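Student: Fold the following for me, if possible:
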Amino acid sequence: MAALPKRIIKETQRLVSDPVPGITATPSEENLRYFQVTIDGPSSSPYAKGRFDLELFLPDDYPMCAPKVRFLTKIYHPNIDKLGRICLDVLKDNWSPALQIRTILLSIQALLGAPNPDDPLANDVAVDWKSDEAKAIATAKEWTEKYAVPSTDSS
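Tutor: Predicted coordinates:
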């Protein structure tokens, strides 16, 4: 396996030494380009109290191209589809090598706090969101409790 670029090593060290509140990103021991990520839902959002698992992978041409990020936890959100793919400009057309893993994760956390049904990836969810926002938010809360709330069962 090729040595990791200095940039990835630096970013990884910063994620560990200076973590972002509500976000953890841990590199896999088998592949240092693969991160297990958790993002806590923003407190003022339907995803509050939820802890979402994601995977983040840095392709060989990172930072010239965006990391691949996807939700592993089921989520009801107009910009995240059933496969966990995320519709976010900085992961696509607005990617810039100046961005870092932490800025991407912060953008994803912000997206949880501000769903955008006008630029959907999950069209059915976006339609629900636009036709009955209160019901869509209730469904998002329900899914968060069902799939994203860490179990407090200590057995």
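
Student: Please count neighbours and contacts with C-alpha atoms only from this point.
Tutor: Will do.

Student: Okay, strands next: where are they in the protein?
Tutor: Remark: strands assigned in the chain by DSSP state E are 23-27, 34-40, 51-57, 68-71.

Student: Just the buried positions in the second one, please.
Tutor: The neighbour-count check on strand 34-40 (16 or more other Cα atoms under 10 Å) flags Tyr34, Phe35, Val37, Thr38, Ile39, Asp40 as buried.

Student: wait, what's in contact with the third one?
Tutor: When contacts are counted by Cα atoms under 8 Å, 6 or more residues apart in numbering, Val37 touches Ile23, Thr24, Ala25, Thr26, Asp53, Leu54, Glu55, Leu56.

Student: Need those residues in TSV (columns: neighbour count).
Tutor: TSV is the format used below for the contacts of Val37 (neighbours: other Cα atoms under 10 Å):
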residue	neighbour count
Ile23	18
Thr24	20
Ala25	23
Thr26	16
Asp53	18
Leu54	20
Glu55	19
Leu56	21
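
Student: want to put them side by side, so please do this one too:
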Amino acid sequence: DKNGDVCISILHEPGEDKYGYEKPEERWLPIHTVETIMISVISMLADPNGDSPANVDAAKEWREDRH
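Tutor: Sure thing, here's the model as predicted:
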């Protein structure tokens, strides 16, 4: 987001998403390891989801720069 925080489902506390965007199994689970978290972060950086940005301004710039 604009504060530099990483917004990724796997790091969100377990349970239901009050906004309904994430499934419970996409959120933090005790079975996650440093490796699974790093794979998720690398995946997010390699293929960001511009349709669900934490930082709307950055997503807009990213979309404009791609075209």
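
Student: tm score of chain vs chain?
Tutor: Superposed pair, TM-score by TM-score structural alignment, normalised by the length of the second structure: 0.65. Supporting alignment: 54 aligned residues with a Cα RMSD of 1.8 Å.

Student: In the first structure, which residue range corresponds to the lengthiest helix in the second structure?
Tutor: Taking DSSP state H as the criterion, the second structure has its longest helix at helix 34-46. Counting by TM-score structural alignment, helix 34-46 of the second structure lines up with residues 101-113 of the first structure.

Student: compared with the second structure, how much does the matching stretch deviate?
Tutor: Superposed on the second structure, stretch 101-113 of the first structure shows a mean distance to its aligned partners of 0.8 Å (mean Cα distance after the TM-score superposition for the first structure).

Student: Return the set of buried residues in that stretch.
Tutor: Ile101, Arg102, Ile104, Leu105, Leu106, Ser107, Ile108, Gln109, Leu111, Leu112, Gly113.

Student: tell me which of these is nearest to Lys6 of the first structure?
Tutor: Distance to Lys6 of the first structure across those (Cα to Cα) is lowest for Ile101, with 13.9 Å.

Student: Next up, the contacts around Lys60 of the second structure.
Tutor: Gly50.

Student: aligned partner of it in the first structure?
Tutor: Checking TM-score structural alignment: Lys60 of the second structure goes with Val127.

Student: measure its match to Ile108 of the first structure for me?
Tutor: 21 Å (Cα to Cα, to the nearest Å).

Student: And Glu142 of the first structure, by the same measure?
Tutor: From Glu142 of the first structure across to Ile108 of the first structure, the span is 20 Å (Cα to Cα).

Student: what does Lys10 of the first structure give?
Tutor: For Lys10 of the first structure, the distance to Ile108 of the first structure - Cα to Cα - is 21 Å.

Student: Ala122 of the first structure now?
Tutor: 16 Å.

Student: In a markdown table: the contacts of Val37 of the first structure, plus distance to Arg85 of the first structure.
Tutor: Shown next, in a markdown table, are the contacts of Val37 of the first structure (distance: Cα to Cα, whole Å):
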| residue | distance to Arg85 of the first structure |
| --- | --- |
| Ile23 | 18 |
| Thr24 | 19 |
| Ala25 | 18 |
| Thr26 | 20 |
| Asp53 | 13 |
| Leu54 | 10 |
| Glu55 | 10 |
| Leu56 | 11 |
